[in-house]
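S.K.: sharing a sequence plus its predicted fold:
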Amino acid sequence: MPPPPCRGRFAPSPTGPLHFGSLLAAFGSWLMARKAGGEWLVRIEDLDPPREVAGAADEQLRTLERFGLVADGQVLRQSERDAHYRAALERLLASGDAFECHCSRSDLAGGVHRACVPGTHRPDPAIRLRVPDGTVVGFEDRVHGAVVQDVSAEVGDFVLRRADGPWAYQLAVVVDDAAQGITEVVRGADLLDSTARQVFLQRRLGLPTPDYAHLPLVVDADGRKLSKSLAALPIDGADPLPILRAAWLALGQAADAWPAGATLAATLEAAASAFEAKRIPRTPPAALAAMHNATVIDAA
């Protein structure tokens, strides 16, 4: 059987406009897919209505388009995929890999669930995945190298459906990556810690495990993640090339390798050809935060 075609994706949550950190993830995933001659998809992770901002998803898509980053297929919205998550959950419940949990957060010492507290009862229990003692999961990340996590000790039995109703990220992302045929997950390093859980769940569901690459997490001058700081200002696609160049440098690419294309489309095509994944750093260049702040202010 021939190997599946390379397929990457960008999966924002519609909690507000795209900022520089989210653009970096989008551009990095696009570059890796294009460099491999593959496809690039977009998924809207709209599973948590209280956190969503009305109209944010459509505005995010318009921003991506202004930067020349257009999905190769239909945009998938998680809010429309309840039946698929339910089917996966039912399989796990039937096999005994998932179970109802009536524990509250305050019941869990250190936040790690290893066994339910006797006598507890909630009208709408959460559903957790059973993680047997000694469950150690390893995978190779294209940026961070070998990653190994003792999921049973560090995470414990983790939630698949929350007690208040919404599907947990871990279940939805695994089901959707398989459904979309994603072969390489390229995203921010803040999600590196959750990857072992997803690999373990993939194995329980008999789903393929994609390759992973976790990009440097861009922080502001005070060392805070952009989404937690004033630097999380909306990016302006009216003049996309300076911001794309800043993202290019954040991905560790050589400044003199940035193409001076006459148009956005020509620049992107040349950038995909010149891109070298091996140059991606684990942390962004120290000068990036100040450069980004200036870029955003100039573009706003």
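M.R.: Okay, I see it.

S.K.: okay, CA-based contacts and neighbour counts for the rest of this
M.R.: Noted.

S.K.: the helices in the stretch 101-250 of the chain, which residues?
M.R.: Counting by DSSP state H, counting those that start in this stretch, the stretch 101-250 of the chain has these helices, from start to end: 151-154, 169-179, 195-205, 240-250.

S.K.: next up, a structure to set beside the first:
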Amino acid sequence: MSRNAESPGRHPAARCGRFAPSPTGPLHFGSLVAAVGSYLDARASAGNWLLRIEDIDRQRTAPGAADAILRTLAGLAFEWDGEILYQSRRRDAYRAALSQLRDNGDIYPCACSRREIAARAPAVGVDGAPVYPGTCRSGLPHGRDARSWRMLAPDEEIVFDDRVQGTQRQDVAAAVGDFVLLRADGEFAYQLAVMVDDAAQGVNSVVRGADLLDSTPRQIWLARRLRLPVPTYAHLPLVSNAAGEKLSKQTRAQAIDATIGSPLLAAALEFLGHVVPADLRHAPLPEFWRWAIANWSITRVPARRSATLGHRLPP
């Protein structure tokens, strides 16, 4: 449910956080953990918590999934500030950012197909994809048209302090190479959209799953080149199934049932390293949230990339 955003005069240490699910299916427990962590971290500082639906990839968006996610969050008494931002309505903003980067000489057209890149790539990168070998850096091959636009990788190591995972370092050129901002199918890449939207929404604190940890250096580099503020980052451990796979639509993660209420939220909070008193496990949702906000500490969150849920979810 939405609430009115707090005034700009809120506490100077207040964090502006966000939860930004992709509507590829219903909300599962792994996504709930990210929602709970980001929500509590913002509210514990008397800050704002925003909602963004990352539906920029039309091929992956499932009809009705966004509304189902919102109903689940409302059913668990999450309260978000202001209006919901939908990436599918923000293409003009992404186009303007791409034009700025082109004018600055930060991007270039690329004619390479995935097959060509795989054949020439020197290594596999952090995303599991081939590291782009820079084939089109000096111009398109004769007779070839652009398929995508790529961002020049920095010739420096990107270093940042993650509030959960500690100091992170990445040589983006070696880890992924020049990366795509406008895809061959005409869709804007997540890396560009997320940084443009975080700046537009005033997000200064990103709390999300550790599956995006390796993307963060690219996003920081983009923010620098676009002259956008860089938020702080906290990457929470991912929830894995018994096979060690991240919970997702692809691994057939089950949708959560909001009618379970506080026991479900307690399970998410305990996964994040917090001990929930027995008398709070079945408390009314407003009472549970008051306790959780008052007792949240990100220092209790385990500094690991993933973990298997140690017990069954409440029925």
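M.R.: Cool, the structure landed. Please read these numbers as outputs of a predicted model, since none were measured by experiment.

S.K.: quick one: TM-score?
M.R.: The TM-score (TM-score structural alignment, normalised by the length of the first structure) is 0.91; 292 aligned residues with a Cα RMSD of 2.1 Å.

S.K.: circling back to that earlier point, residue 142 of the first structure: which of the helices of the stretch 101-250 of the first structure is closest?
M.R.: Proximity to residue 142 of the first structure (Cα to Cα) singles out helix 195-205 among the helices of the stretch 101-250 of the first structure, at 13.1 Å.

S.K.: same for the closest one, what does it pack against?
M.R.: Other elements packing on helix 195-205 of the first structure under the criterion 3 or more Cα pairs under 8 Å, 6 or more residues apart in numbering; DSSP states H and E are helix 82-95, strand 136-141, helix 169-179.

S.K.: again, only using 10 Å
M.R.: helix 82-95, strand 126-129, strand 136-141, strand 145-150, helix 151-154, helix 169-179 (3 or more Cα pairs under 10 Å, 6 or more residues apart in numbering; DSSP states H and E).

S.K.: out of these, which one sits most buried?
M.R.: strand 126-129 (a mean of 24; mean count of other Cα atoms under 10 Å).

S.K.: onto which residues of the second structure does it map?
M.R.: Aligned using TM-score structural alignment, strand 126-129 of the first structure spans residues 148-151 in the second structure.

S.K.: excluding its backbone neighbours, what's nearest the equivalent of residue 312 of the second structure over in the first structure?
M.R.: By TM-score structural alignment, residue 312 of the second structure lines up with residue 291 in the first structure. Of all residues not flanking residue 291 of the first structure in the chain, residue 246 sits nearest, at 7.6 Å (Cα to Cα, 6 or more residues apart in numbering).

S.K.: and that neighbour, what pairs with it in the second structure?
M.R.: Alignment note (TM-score structural alignment): residue 246 of the first structure maps to residue 267 of the second structure.

S.K.: that match - how many residues pack around it?
M.R.: When neighbours are defined as other Cα atoms under 10 Å, residue 267 of the second structure has 23 of them.

S.K.: how much space between residue 74 of the first structure and residue 40 of the first structure?
M.R.: Using Cα to Cα, to the nearest Å, we find residue 74 of the first structure at a distance of 11 Å from residue 40 of the first structure.

S.K.: which one of the two has more residues nearby?
M.R.: The neighbour count for residue 74 of the first structure versus residue 40, taken as other Cα under 10 Å, is higher for residue 40 (23 against 9).

S.K.: now name the helix or strand holding the residue opposite the more buried one in the second structure once aligned.
M.R.: Alignment note (TM-score structural alignment): residue 40 of the first structure maps to residue 49 of the second structure. Assigned by DSSP states H and E, residue 49 of the second structure falls within strand 48-53.

S.K.: so how far does that strand sit from its counterpart in the first structure?
M.R.: After superposition onto the first structure, the mean distance of strand 48-53 of the second structure to its aligned counterpart is 0.3 Å, using mean Cα distance after the TM-score superposition for the first structure.

S.K.: that strand packs against which elements?
M.R.: Strand 48-53 of the second structure is packed against strand 2-3, strand 16-19, helix 29-43, helix 65-75, strand 80-81, strand 85-86, helix 190-201, with contacts defined by 3+ Cα pairs under 10 Å, 6+ apart.

S.K.: hmm, 8 Å instead?
M.R.: Where contact means 3+ Cα pairs under 8 Å, 6+ apart, strand 48-53 of the second structure is packed against strand 16-19, helix 29-43, strand 80-81, strand 85-86.

S.K.: could you dump those to TSV with distance to residue 278 of the second structure and mean neighbour count?
M.R.: Compiled in TSV, these are given as follows (distance: least, Cα to Cα, whole Å; neighbours: other Cα atoms under 10 Å):
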stretch	distance to residue 278 of the second structure	mean neighbour count
strand 16-19	28	26
helix 29-43	19	24
strand 80-81	27	20
strand 85-86	37	16
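
S.K.: ok, which of the ones you listed comes nearest residue 154 of the second structure?
M.R.: With Cα to Cα, the closest approach to residue 154 of the second structure among these belongs to strand 16-19: 27.4 Å.

S.K.: on average, how far is the closest one from the matching bit in the first structure?
M.R.: Strand 16-19 of the second structure sits 0.3 Å off on average (mean Cα distance after the TM-score superposition for the first structure).

S.K.: ends of stretch 152-164 of the first structure, how far apart?
M.R.: Its first and final residues considered, stretch 152-164 of the first structure spans 24 Å by Cα to Cα.

S.K.: what does that stretch contact?
M.R.: When contacts are defined by Cα atoms under 8 Å, 6 or more residues apart in numbering, stretch 152-164 of the first structure is touched by residues 89, 112-114, 124-136, 167-171.

S.K.: contacts only, for residue 80 of the second structure.
M.R.: Counting by Cα under 8 Å, 6+ apart, residue 80 of the second structure touches 1, 2, 3, 48, 49, 50, 51.

S.K.: hmm, I was thinking of residue 32 of the second structure
M.R.: Applying Cα under 8 Å, 6+ apart, the residues near residue 32 of the second structure are residue 268.

S.K.: distance of it from residue 194 of the second structure?
M.R.: In this view, residue 32 of the second structure and residue 194 of the second structure are 20 Å apart by Cα to Cα.

S.K.: same question for residue 225 of the second structure.
M.R.: Residue 225 of the second structure sits 14 Å away from residue 194 of the second structure, going by Cα to Cα.

S.K.: before we move on, the earlier item: what's the closest of the helices and strands packed on strand 48-53 of the second structure to residue 120 of the second structure?
M.R.: Residue 120 of the second structure lies closest, by Cα to Cα, to one member of these: helix 29-43, at 36.1 Å.

S.K.: for the closest one, give me the average deviation versus the first structure.
M.R.: Mean for helix 29-43 of the second structure is 0.4 Å (mean Cα distance after the TM-score superposition for the first structure).
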